[in-house]
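# Fold the following.
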Amino acid sequence: MGIFKKLRNTSEKTLGQAKETVGKHSSDDQLQAEGKKDQAKGSFKNAGEDIKDTFNR
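The predicted model follows:
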């Protein structure tokens, strides 16, 4: 089950990168900040999944 959560978190991180890029090119500071937030959120969730996987071995 952990692999599906990791994929979802990675897709959230990738979507955040896309939002940030679009925000930069369109000078939309709010979209750029939202993209950075999504990237951080995805990274933290992946870190949590890695910790869970470490203890479940």
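# C-alpha only now, for contacts and for neighbours.
OK.
# buried stuff in the longest helix belonging to the chain?
What stands out as the longest helix in the chain, according to DSSP state H, is helix 29-55. Residues of helix 29-55 classed as buried under the neighbour-count rule (16 or more other C-alpha atoms under 10 Å) are 31-39, 41-43, 45-46, 49.
# Next, the structure of the following sequence, for comparison with the previous one:
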Amino acid sequence: MAEAEQVHISTYPPLWPTRDPGSAGKTCGPENAIRIRAGAHSFEAKVFNVVV
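The predicted model follows:
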């Protein structure tokens, strides 16, 4: 944020599962944490965020 970026690219380890087999229908998990974190950074830094 201190470098006045306009676009931020977020990358996360590919080892995280996209869905835990034991969490049938639950909304918490790594994909939700990524969504919240990316959204918070976009809002705070006033930038576009691309999540890869």
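# what's the TM-score here?
Overlay of the two chains. TM-score (TM-score structural alignment, normalised by the length of structure 2): 0.38; 40 aligned residues with a C-alpha RMSD of 3.8 Å.
# closest to residue 11 of structure 1 among the buried residues of helix 29-55 of structure 1?
For the buried residues of helix 29-55 of structure 1, the closest approach to residue 11 of structure 1 (C-alpha to C-alpha) belongs to residue 42, at 7.8 Å.
# Would you confirm that that closest one contacts residue 10?
Yes - under the criterion of C-alpha atoms under 8 Å, residue 42 of structure 1 is in contact with residue 10, at a separation of 6.1 Å.
# ok, and residue 16 of structure 1, which helix or strand is that part of?
Residue 16 of structure 1 belongs to helix 2-25 when elements are defined using DSSP states H and E.
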